[in-house]
Each structure stands twice: as C-alpha cells, then as structure tokens.
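>>> Sharing a sequence plus its predicted fold:
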Amino acid sequence: MAEEAEKDSAEQGGGKSKKKLIIIIVLALLIVLGGGGAAAFFLLGGDPSPEETASAEPARKDAIYTKIRTLEGKPMFVVTLQSDDEARHYMQAYVEAKSRDQEVVDALELHMPLVVARLNTLFSTQKFETLMTIEGKRAMREQATQTVQSIMQDKIGRPGIETILFTNLVMQ
C-alpha cells in the first residue's frame, strides 16, 4: 500500500510540474507576442509616410532674412529724429527683411539703394516721443514693411516680403 501511495503521488507530482511548465510557456508566448504587437503598432503605425505628409499639407519654405544695407555696406541706419523739445535725438536701427523666396531676396538686393533711400526717409520723419512707446515702434515697423512691400510690388509684381524686423534699435 505504501508503494501504491508513492506511485500515485509521483504521477500527480509529475502532472503538476507538466501543467506548470505548460502554463509558463503559454504566459511567455503571450508576453512575447503582446510585446511584439505593441512594438509593431507604435513603430509602424505612428507617423504617416513623407508622401502622405506632402500631399496633406503644402511644404512651408524656411524663412530667409536679408540685411538691409547701404551701398557702402553699413548694416544700419542712423537718422536724426524730430522732437518737440528741440533737442537733437538720434536713432540707430539694424533692419532685416523676412521672406521665403530666393527670387524676392535677389530682387531686394538688386533694388537695395531704392529700399535704403525710402527707409531712410521714413525713419527720419519719425518723432522721438512717438518712438518711445511700443506702439510707436510697432507702427514704424508696419510702415517700413508697407514701404518695402510697395517697392517689391512695383519691381517684381508681388509684395514678396512678410515683414521688416528691427534686430537692434537704439535711440538717444
């Protein structure tokens, strides 16, 4: 009887170890397959292909910044400002034009003397007291943008530039 009990317990113990082994293998397969499926989902299904992106939205060109320079190559404007207090006030401005088309940049460089002359006139007619405010500086930037855009409109048939930027503006 003792021998039969040992035989039964050995058969049951062997069955339990086989069941544990099968359960471990099935769990390992589920983990591997689940991880592989998740990796495939995130890596392959994430971003659209470049062709899909190009067809969905038009490509936006990078901005091109052109320094507005005098014929002598000076990178800034220096003008005397009008003032109510009759004191002499000066403004020094470094100016750049922002566009996204090389053709516009080439036209801007070709017509740089005209652009410089018109901006010089615009800057020298500004009032010191007005430019002391943020609104005054913004208004002058808008006027400068409109001036350069009108020149480009006359020369190449379109405004061409997005905006004029003051990269440095000093007044005294």
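Yes, it's here.
>>> contacts and neighbour counts: CA atoms only from here.
OK.
>>> Now do the strands in this structure.
With DSSP state E as the criterion, the chain has strands at 64-67, 76-81, 89-99, 161-171.
>>> Could you list every helix and strand that the second one packs against?
Contact here means 3 or more C-alpha pairs under 8 Å, 6 or more residues apart in numbering; DSSP states H and E; on that basis strand 76-81 packs against strand 89-99, helix 112-124.
>>> okay, the angle between it and strand 161-171?
60 degrees (axes from the mean of the first three to the mean of the last three C-alpha atoms, to 10 degrees).
>>> How far away from the center of its chain is strand 76-81?
Offset of strand 76-81 from its chain centre (C-alpha atoms, centre = their mean, to the nearest Å): 31 Å.
>>> now do the third one
When distances are taken as C-alpha atoms, centre = their mean, strand 89-99 is centred 23 Å away from the chain's centroid.
>>> buried ones in that strand?
Neighbour counts over strand 89-99 (16 or more other C-alpha atoms under 10 Å) mark 89, 91, 92, 93, 94, 95, 96, 97, 98, 99 as buried.
>>> Second structure follows, compare the two:
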Amino acid sequence: MSAAAKTADEGDIPPAAVPKAKAPVLAMIVAVMVSAAASGGAAFWFSSHGAAPAAGHGEEAKKEAPPKAPAQYLALDPAFVVNLEDPDASRFLQLEIQVMARDAAVLEAVKLHQPRIRNALLLLLGQQRTAQIADRAGKEKLQAAVLAEIQKILKDETGKPGVEAVYFTSFVTQ
C-alpha cells in the first residue's frame, strides 16, 4: 500500500492539510487578556479617584456627602456645682461639660451666650435626683437633656442649633 493510501485508511490528515489555527487562537487569548486588564485598571482608577457613576442609574447612584469639618471643642468653665434634689440628704453634683461643633462661629456663639446657657444648665442639673443619674443610662439621658437645652438656646439666639454633642469630662456626686 502506498503512503497516501495508508494515511487515508488510518484517518491521518497530511501535514499540508492541517490549518494553522494556533496563531488566531493565541491572538484571541491575548486580546481577551488585554481587554480584561484594561477594564480592571479603569475600574480601579474610577473607584480610587471618586468618579461619579454615569447619570441615569437612579437609585443606584450614590450621593457622596461632603467631608465633615474637624470637630472643635469648648469647655464650659468653670465646672457646674449644684445641689441635687434629694429629700433624704444634702447631695451635690459637680460636672464639667464640653461642647462639640464643627464650625468656629458656633463656638463663638456659645461663648457669647454662655451666661444664658449656664443659667439654663444650672436649673436643669439642680432638678436631678441621685438615683436618676446613678447609672450610665441616667447619665446619658442627662447628657441628651443638656444638649437639647444648649441647642434650644442657640436656635433662639442664632437661628440654628449648631452644637452637635456635649461631653461630660468630669462627673462627681457626693
């Protein structure tokens, strides 16, 4: 049998008839890898540079809040010292308070209206009972009441509450 007949019988394809498919497949793989790398790089760049998503995504588009200004603190000096409303004994509360705002103008307003603020806080603190402020929950409730009182005064005087938080930096009952 001749070599050509033997090749046809065994099902072998002569080397000249084999298509050169390796080059296009390799080119396609390289193209896919380059495309994936470019997509990944673009996604990284947009996420790290804070680019906004394309318009028209409705609820999916997140609105970025502007960065907050740094917190600024002001101590309401001197410390508050009041008699507590306790029918069984003479009890005292000594309390140091600091207010926090993110705008220097708010702290200037607190300084300007400090006599009114201190008066309101002395009246508020003097109404407390030892049992009411003995645990953490009671102290946090008092802290919220102090904040509300300061914000109410600032809103009356300046038109906005301004102060974001109050902190007790010393709290002594006796």
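Nice, thanks for sending it over. Just so it is clear, the model here is predicted, and its values are computed rather than measured.
>>> that older thread, format the strands of structure 1 as CSV; extra columns: distance to residue 144 of structure 1.
What follows is those, written out as CSV (distance: least, C-alpha to C-alpha, whole Å):
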stretch, distance to residue 144 of structure 1
strand 64-67, 14
strand 76-81, 13
strand 89-99, 10
strand 161-171, 6
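>>> Please name whichever of these is nearest to residue 15 of structure 1.
strand 64-67 (76.2 Å; C-alpha to C-alpha).
>>> so what secondary structure elements neighbour the closest one?
Other elements packing on strand 64-67 of structure 1 under the criterion 3+ C-alpha pairs under 8 Å, 6+ apart are strand 89-99, helix 102-110.
>>> which residues touch it?
Contacts to strand 64-67 of structure 1, defined as C-alpha atoms under 8 Å, 6 or more residues apart in numbering, come from residues 75, 94, 95, 96, 97, 98, 99, 100, 101, 102, 105.
>>> Could you do stretch 135-143 of structure 2 as well?
Outside stretch 135-143 of structure 2, the residues that touch it by C-alpha under 8 Å, 6+ apart are 132, 133, 166, 167, 168.
>>> Repeat the analysis, applying 7 Å as the threshold.
132, 133, 166 (C-alpha atoms under 7 Å, 6 or more residues apart in numbering).
>>> any idea which of these has the most stuff around it?
residue 166 (21 neighbours; other C-alpha atoms under 10 Å).
>>> can you name the two of the buried residues of strand 89-99 of structure 1 that are farthest apart?
Top of the distance list for those (C-alpha to C-alpha): 89 and 99, 31.7 Å.
>>> Residue 116 of structure 1 pairs with which position in structure 2?
Using TM-score structural alignment, the partner of residue 116 of structure 1 in structure 2 is residue 118.
>>> just residue 91 of structure 1 next, same as before
Counting by TM-score structural alignment, residue 91 of structure 1 lines up with residue 93 in structure 2.
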